[in-house]
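>>> heads up, no residue letters with this:
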């Protein structure tokens, strides 16, 4: 059917003669009906690339709308029908592209095969347009664009054939991954809660330490300013010295306030979250041990005092 339509569409103003080597592709791909007289469209008048492009654009726009709507089947049928009516190689290639999209989407070898047929018809016409005996008044595609359209058609054929091969190839499922039976899963005995809770508790204790340091710094600054004020009052120092030393003492007091407020925030959050997680973890550990029996590697944590010559604090130790 496609061959008869193509034979009815090609018109040249030259007498029939053997096709030269430049037209070999069309001679190899078309069958017997093409040897009929090629004057069937002799009365069709001049067809320029601009006229052909303007005539195909509404069809392409309608097809593009169908493609955007997720309906490549209808787009392919529309393009193929209009391409046959007009013998337009560009529309034939557009139809091949739409059929390829439908074939991949529907996993349909029939659609892919139809796309290959449309592409080959378009290629036949494009090869003919390259023949020097082609009627110069019948030019559906600009001569500068013919080669690019031929490459597009060949690529469509190649991609569609590959898609058919992919459909014929059964993809083997990867072997199931065997679970490593030698790896022991961590018991759900609350040790994670205890570990995190202990860490947050330690952070909270550290915050309290920062708060203590801030309070001590603030108290020291207050003591210094009181001593400095007494020295000014009894005349031991002058006002200029007082003002100079007061600035440094004020900065020390501000640092103490910053440390105090930061320590309060860190300590409150750390202790609140840490103690809550410790409670949950210890509860889960007791429940786990009640269900599975005691275990020597059960997590444990201890908070101990730490005293030094110039420091005092708490030390968290444990096994998780």
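Happy to help now that I have it. None of the values given here were measured: they were computed from a predicted structure.

>>> going forward, measure contacts and count neighbours with C-alpha atoms only.
Will do.

>>> Which strands or helices does whichever strand or helix holds residue 313 pack on?
Assigning secondary structure by DSSP states H and E places residue 313 in strand 312-319. If you count contacts as 3 or more CA pairs under 8 Å, 6 or more residues apart in numbering; DSSP states H and E, strand 312-319 packs onto helix 191-233, strand 300-307.

>>> for residue 189, helix, strand, or coil?
Here residue 189 is recorded as coil under DSSP: H, G, I helix; E, B strand; the rest coil.

>>> okay but residue 139 is in contact with residue 131, surely?
No: using CA atoms under 8 Å, residue 139 makes no contact with residue 131, being 11.5 Å away.

>>> sorry, back to before: most tightly packed of the helices and strands packed on strand 312-319?
Of all the helices and strands packed on strand 312-319, helix 191-233 has the most neighbours on average by mean count of other CA atoms under 10 Å, namely a mean of 20.

>>> Against that first model, consider the following:
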């Protein structure tokens, strides 16, 4: 007997399907390594060229706006890390602080000068990158001395601002000596003296004009045909010029003497009147000045009761 087996239906086996998932990880840019860039070497010559451009911009501002110059220099110093510009900024802040009596500006001067000194000293250290040098060896001592001077001057200016303001000593009014008259007689005496000087100036004017006129007549009377005409002319011309000098000098003397003298007389008479009124005196004071001019002379007539 032949046994027949009943065929089983085909077994369904599960098909395993894997879905590939792509995992993308995004890192912040700050965590990524930066590509290496070759930094440009900072040499004293290159630094000097960049520095000069900044200094030329700041120089015109130092006299009119030292605060603006300080901000300009400080900003460029922070960009370039140039110790010289830091010290320049310190000098500008010092100028502003002294001019404005501003302690904050003086403090900024010390701060910037100190930074400049620190950078300059660090660059002289053998461990510093030789391709980051703003100063030649010959410039180092000069800039160090300049930075220290800025700090010293700023500290002194701050100390001066902190000093208490002392009150000005009272000036004791000098009391008049006993017996010294306060009735204007001194002013009248001085005014009289200066008026006399002014009268002398008027006399000089008159004399100078007279001599000058005489010289002119003598020149006109000369006979050109005489042998010594030139010598006579020069002699008379010299006398005429001297006479003019006397007249011009007299104008100055008269102006000063009469101007001051008459002013003193007027003031003295005013005080004299006030003094007499205060003490009950009935006598009044007065003065009159009358010009007295004529051909060949000049003067004034002074009169009054004091």
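Okay, I see it. Predicted model only: the values in this text are computed from it and were never measured.

>>> on that earlier part again, will you turn the helices and strands packed on strand 312-319 of structure 1 into JSON lines that also has distance to residue 123 of structure 1?
Converted to JSON lines, these look like this (distance: least, CA to CA, whole Å):
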{"stretch": "helix 191-233", "distance to residue 123 of structure 1": "69"}
{"stretch": "strand 300-307", "distance to residue 123 of structure 1": "80"}
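
>>> Out of these, flag the one nearest residue 174 of structure 1.
Within these, the stretch nearest residue 174 of structure 1 is helix 191-233; the backing value is 35.1 Å (CA to CA).

>>> Tell me what angle that closest one forms with strand 300-307.
20 degrees (axes from the mean of the first three to the mean of the last three CA atoms, to 10 degrees).

>>> Who are the packing partners of helix 191-233 of structure 1?
helix 239-292, strand 300-307, strand 312-319.

>>> Please report the distance of the residue mapped onto residue 121 of structure 2 from structure 1 from residue 148 of structure 1.
Using TM-score structural alignment, the equivalent of residue 121 of structure 2 in structure 1 is residue 127. Here residue 127 of structure 1 is placed at a distance of 12 Å from residue 148 of structure 1 (CA to CA, to the nearest Å).

>>> Which of these two has more residues huddled nearby?
Counted by other CA atoms under 10 Å, residue 127 of structure 1 and residue 148 do not tie: residue 127 has more neighbours, with 20 against 11.

>>> Out of the helices and strands packed on strand 312-319 of structure 1, which gets nearest to residue 61 of structure 1?
helix 191-233 (62.3 Å).

>>> mind checking how far the closest one is from the chain centre?
From the chain centre to the centre of helix 191-233 of structure 1 is a distance of 49 Å (CA atoms, centre = their mean, to the nearest Å).

>>> cool, and stretch 156-172 of structure 2?
Mean-position distance between stretch 156-172 of structure 2 and its chain equals 22 Å (CA atoms, centre = their mean).

>>> Please apply the same query to stretch 136-156 of structure 2.
Relative to the centre of its chain, stretch 136-156 of structure 2 is centred 24 Å away, using CA atoms, centre = their mean.

>>> Same question for stretch 255-274 of structure 1.
The mean C-alpha position of stretch 255-274 of structure 1 is separated from the chain mean by 42 Å, CA atoms, centre = their mean.

>>> list the buried ones in that stretch?
For stretch 255-274 of structure 1, the neighbour count (16 or more other CA atoms under 10 Å) marks 255-264, 266-271, 273-274 as buried.

>>> With stretch 73-85 of structure 2 instead?
Applying 16+ other CA under 10 Å to stretch 73-85 of structure 2 flags 73, 74, 76, 77, 81, 82, 83, 84, 85 as buried.

>>> distance of the last one from residue 154 of structure 2?
For residue 85 of structure 2, the distance to residue 154 of structure 2 under the criterion CA to CA works out to 17 Å.

>>> for the third one, same thing?
Distance of residue 76 of structure 2 to residue 154 of structure 2, given as CA to CA: 22 Å.

>>> do the same with the first one
Distance, residue 73 of structure 2 to residue 154 of structure 2, using CA to CA: 18 Å.

>>> Check the fifth one too.
Distance of residue 81 of structure 2 to residue 154 of structure 2, given as CA to CA: 22 Å.

>>> What's the local residue count around the corresponding residue of structure 1 for residue 70 of structure 2?
Aligned counterpart of residue 70 of structure 2 in structure 1: residue 76 (TM-score structural alignment). Neighbours of residue 76 of structure 1 under the rule other CA under 10 Å: 28.

>>> same check, this time on residue 66 of structure 1
For residue 66 of structure 1, the neighbour count with other CA under 10 Å is 18.

>>> likewise residue 174 of structure 2?
Neighbourhood size, residue 174 of structure 2 [other CA under 10 Å]: 6.

>>> For residue 213 of structure 2, list the residues it contacts.
Counting by CA atoms under 8 Å, 6 or more residues apart in numbering, residue 213 of structure 2 makes contact with residue 240.

>>> Which residue range of structure 1 does stretch 137-146 of structure 2 align onto?
Going by TM-score structural alignment, stretch 137-146 of structure 2 lines up with residues 143-152 of structure 1.

>>> Mean distance of the matching stretch to its aligned residues in structure 2, please.
Mean deviation of stretch 143-152 of structure 1 from its aligned counterpart in structure 2 after superposition (mean CA distance after the TM-score superposition for structure 1): 1.1 Å.

>>> what sits against the match of residue 70 of structure 2?
When contacts are counted by CA under 8 Å, 6+ apart, residue 76 of structure 1 touches 63, 94, 95, 96, 97, 98, 99.

>>> And for residue 94 of structure 2?
Taking CA under 8 Å, 6+ apart as the criterion, residue 94 of structure 2 is in contact with 105, 106, 109, 150, 153, 154.

>>> Could you single out the nearest of those residues to residue 293 of structure 2?
Closest to residue 293 of structure 2, out of all of the contacts of residue 94 of structure 2 and judged by CA to CA, is residue 153, at 67.4 Å.

>>> Okay then, goodbye and thanks.
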